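**Student:** Need coordinates for the following:
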Amino acid sequence: MASMNLNRVYIPANARNNQYILAEFKPENKFYDCFDNLKSCYERIARQLFALCDEYELHNVHLIANDKLPIVRFHEESHCLQTEKQILFFYNPQYHEAHKTYYHDDTAAKKIRLLFLATGDDIRANAAHFHNKVTKTLDALHNALTFKNVTFKVRDHQHLTYDVFAKSKGNKESYGYKLRSLYPRYQARNCTLPADHSEMTYATFSIPVTRSLKTEYQHLLLSDDCSQFYKTIEDLFLSACTNKHLTHSAFVANGRLPIIRNSRTDKSDGNCELQKLSFNIDNSDVQIKSIWQSDGLVDTMHFVVVAKASDKKDVGYGKFMNQVESMVKTFTSSLAISPQKQDINIRFFQHISYQY
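**Tutor:** Predicted coordinates for the structure are as follows:
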């Protein structure tokens, strides 16, 4: 059906929508000096924050002051898991609610982060309204803080997740999306964003290294060298991207989770858990990031396709996502992945960030 309208992508009706807004600021020493101790600082901010959230009907909000990066995913059960570098929130927007704090009372956080998780139904349709409620809360919190000279960096994240093989599994019902960019979509819904902002739009998918995949490529897997296996996967992926005119892409197979950033504001970097990848979306030249470890086989391989500025159409990113879907199907068919038996979940990301 997608071929009927290149600017509209048909996504399974059971696709999952998520939205969260991260507002963070870097407290200086004189900010902390306004409080008796670190615990009283964090607890006071939390009390003010959660009181305002009750007023503006924000039902799932967290104060994070342990310098761990929040990662948000859909799950039928509510969980918060922490690693050395990440704090992972799993929740279902339809019924999970919480107001919680996470901090070390003996360590001053380099960043204080406020995480607002969207709740309720029709997350995408109500995204602008949710954003307005968050900015009203930030305004009120800023006025309530003892130390006024605080600038928030606000990041609005929206995800649309679905199995690209849903139709092969009998899920025939779909809905046509134009996937408009956030700025005009918010403007049309009376949500004003600063003209000076940064946007990123991209899609990710992951492929587990299953027994069948290892069997298929066992001739390339040596006990201490997986380079030929990864190089083969890389070549197949990049060839599929080239055929669909997708120029900004990444293949990550080093055990780290890829985090995508705009090169205007962030440089590529990494730690033991996260792989930050920066792309210049204003430059149409081919940009490829390929990072894998030759001395070990990972459990999961991650793939990223970033929309460049020229992929941003007035009607939306529907054409871009049709290209991505077609590429994923071509790529996975070359890996002998069964559409009837294995899920390949595409996650379509839209991010917008600005100083507030």
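
**Student:** only C-alpha atoms for contact and neighbour calcs from this point on.
**Tutor:** Will do.

**Student:** who's in contact with residue 37?
**Tutor:** With contacts taken as Cα atoms under 8 Å, 6 or more residues apart in numbering, residue 37 has no neighbouring residues.

**Student:** Please provide the structure for the following sequence as well, for comparison with the first:
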Amino acid sequence: MSLNHQQKVYIPKAARTNQYIAAEIKVTDALLAHYPDLKTCYQTVSRSIFNLADQEELSNIHVITNDKLPVVRFHTEAYCFQTAEQIILFYNPAYHEAQNLITDDNYRARKIRIVFLATGDEIRSNSASFHAKVQSFLTKLMPQLPENELTVKIRDHQHLSYDFFAKAKGNKESYGFKLRAIGPRYKARNCPLPEEHSSLSYVTVKLPLGRRLKQSILPEHTNDFTPLYQKLEDAFLHATSAKQLKQVAMVANGLTPLVRNSKYDQVDGTDEVQMIGFDPNQEEQQFVRHWDGSQLVETVSFTIVAGKKDYKDAGFGRFMNQVEDALKKFTSELELDRSHEDLIVRFHQHISYQNS
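**Tutor:** The predicted structure is shown next:
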């Protein structure tokens, strides 16, 4: 196999790309001192944001002032759901536009979070220009705020998602991706990033626990699901170890997994979110598990993190080919029905940095 071929991963042509950028502004006493109350602060700041967004042609933007975590996913219809800790945004970047203030007038937020959703076609190809547009927006926004000591933390999230079993369902067309890292990709498109920025790339896999899978492993009428989880854990570790994928996780406790760079971010869990921390610069094997044999969940989440050796100018194609080979081995051992079951694979690329 040629080196160029190894550096590409062939993903179903129907794969979906997504990008959103979160800008976080700390809510300080100095900022609040300029307004009579919290409600006026949130409404005035959001009005400035939406007016500027119109001028800068940013057409899908959400302002969150209740400290809930935004989760963005593709859907043919636009929805915004709230849980106690999360804001779940569904949208189709080709069609949907929004200006939305999500707030609790009596709650003092730790930060005002502005979420910019990428719109249009060719999301991945245009990701650098979208990031540059958000940078320009923030440069113009900050002088409009009454407090000049504020700083902004920027988090850029990019996803590429597809059904691992797409070919078995008749979707045989694929496209070769090199999956270059965000830093070199942006630099080549005249959107340089600060020298001090955090980056993390990883894959998540969602495995539904269907009736057939459970019946093949568990005895009838049992309340102990340990054999099921242990079988999945053993098969997953065996498959990933064979491809030298060293930083992996399995979550089956009903919580939403959230992957962070442990060198820069806190990794405490909450009632809804299971934080998983990895340092991609470490070379040692790291396996994070969160499951409870007394609790049966609907879906098990697996995570595979790209290590330092995977961050190459050529991209993450080789890493993703290793992931795909591991998943083939993993799913073959479980004897899943590829023509009737979905196995959603999502390749994540994140960067974050402080913008003064």
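
**Student:** And the helix or strand that contains residue 45 of the second structure, what's buried?
**Tutor:** Under the criterion DSSP states H and E, the helix or strand holding residue 45 of the second structure is helix 38-56. Within helix 38-56 of the second structure, the residues that qualify as buried are 38, 41, 42, 45, 46, 49, 50, 52, 53, counting by 16 or more other Cα atoms under 10 Å.

**Student:** Then stretch 57-73 of the second structure?
**Tutor:** 58-70, 72-73.

**Student:** what do you get for stretch 211-227 of the second structure?
**Tutor:** 218, 225, 226.

**Student:** Dump the residues you listed to TSV, plus distance to residue 137 of the second structure and secondary structure.
**Tutor:** Compiled in TSV, these are given as follows (distance: Cα to Cα, whole Å; DSSP: H, G, I helix; E, B strand; the rest coil):
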residue	distance to residue 137 of the second structure	secondary structure
218	55	coil
225	51	coil
226	51	helix
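
**Student:** Which of the residues you listed lies at the shortest distance from residue 106 of the second structure?
**Tutor:** The shortest distance between residue 106 of the second structure and any of these, using Cα to Cα, involves residue 225 and amounts to 43.4 Å.

**Student:** Next one: the closest one from residue 8 of the second structure, what distance?
**Tutor:** 39 Å (Cα to Cα, to the nearest Å).

**Student:** likewise residue 134 of the second structure?
**Tutor:** Applying Cα to Cα, one obtains 30 Å for the distance of residue 134 of the second structure from residue 8 of the second structure.

**Student:** same deal with residue 124 of the second structure?
**Tutor:** Distance, residue 124 of the second structure to residue 8 of the second structure, by Cα to Cα: 16 Å.

**Student:** One more: residue 68 of the second structure?
**Tutor:** Counting by Cα to Cα, the gap from residue 68 of the second structure to residue 8 of the second structure is 37 Å.

**Student:** so who does residue 201 of the second structure touch?
**Tutor:** Under the criterion of Cα under 8 Å, 6+ apart, the neighbours of residue 201 of the second structure are 305, 306, 347, 348, 349, 350.

**Student:** can you rerun that using 7 Å?
**Tutor:** 305, 306, 348, 349, 350 (Cα atoms under 7 Å, 6 or more residues apart in numbering).

**Student:** Export those to TSV and append columns for neighbour count.
**Tutor:** Below are these laid out as TSV (neighbours: other Cα atoms under 10 Å):
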residue	neighbour count
305	25
306	25
348	19
349	21
350	21
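
**Student:** residues in contact with residue 191 of the first structure?
**Tutor:** Contact partners of residue 191 of the first structure, counting by Cα under 7 Å, 6+ apart, are 128, 132.

**Student:** Next, it: secondary structure please.
**Tutor:** Taken by DSSP: H, G, I helix; E, B strand; the rest coil, the conformation at residue 191 of the first structure corresponds to coil.

**Student:** Map it onto the second structure.
**Tutor:** Residue correspondence, TM-score structural alignment: residue 191 of the first structure in this structure matches residue 191 in the second structure.

**Student:** Relative to residue 351 of the second structure, how far out is its match?
**Tutor:** The value you get for residue 191 of the second structure to residue 351 of the second structure, if Cα to Cα is used, is 13 Å.

**Student:** Ok, residue 148 of the second structure next?
**Tutor:** Remark: distance between residue 148 of the second structure and residue 351 of the second structure (Cα to Cα) = 25 Å.

**Student:** So which of these two has more stuff around it?
**Tutor:** In this comparison of residue 148 of the second structure against residue 351, neighbours counted by other Cα atoms under 10 Å, the higher total goes to residue 351 at 20 against 11.

**Student:** What sits closest to the more buried one if chain neighbours are left out?
**Tutor:** Of all residues not flanking residue 351 of the second structure in the chain, residue 199 sits nearest, at 4.4 Å (Cα to Cα, 6 or more residues apart in numbering).

**Student:** that's a strand at the one you found, yeah?
**Tutor:** Yes - counting by three-state DSSP, one finds residue 199 of the second structure located in a strand.

**Student:** so it touches residue 348, yeah?
**Tutor:** No - with contact defined as Cα atoms under 7 Å, residue 199 of the second structure does not count as touching residue 348 (10.6 Å).

**Student:** follow-up on the earlier one: distance-wise, check the match of residue 191 of the first structure relative to residue 25 of the second structure.
**Tutor:** Relative to residue 25 of the second structure, residue 191 of the second structure is positioned 22 Å away (Cα to Cα).

**Student:** Could you do residue 265 of the second structure as well?
**Tutor:** In this structure, residue 265 of the second structure and residue 25 of the second structure are separated by 17 Å, where distance is defined by Cα to Cα.

**Student:** and what of residue 178 of the second structure?
**Tutor:** Taken as Cα to Cα, the spacing of residue 178 of the second structure relative to residue 25 of the second structure amounts to 34 Å.

**Student:** what's around the residue nearest to residue 257 of the first structure when sequence neighbours are not counted, how many residues?
**Tutor:** Counting by Cα to Cα, 6+ apart, the nearest residue to residue 257 of the first structure once its immediate chain neighbours are dropped is residue 274, at 4.8 Å. Burial of residue 274 of the first structure, expressed as a neighbour count using other Cα under 10 Å, amounts to 17.

**Student:** Residue 274 of the first structure: what's it in contact with?
**Tutor:** Each residue near residue 274 of the first structure by Cα under 7 Å, 6+ apart is listed here: 256, 257, 258, 259.

**Student:** now these: which count as buried?
**Tutor:** Under a neighbour-count criterion of 16+ other Cα under 10 Å, the subset of those counted as buried comprises 256, 257, 258.
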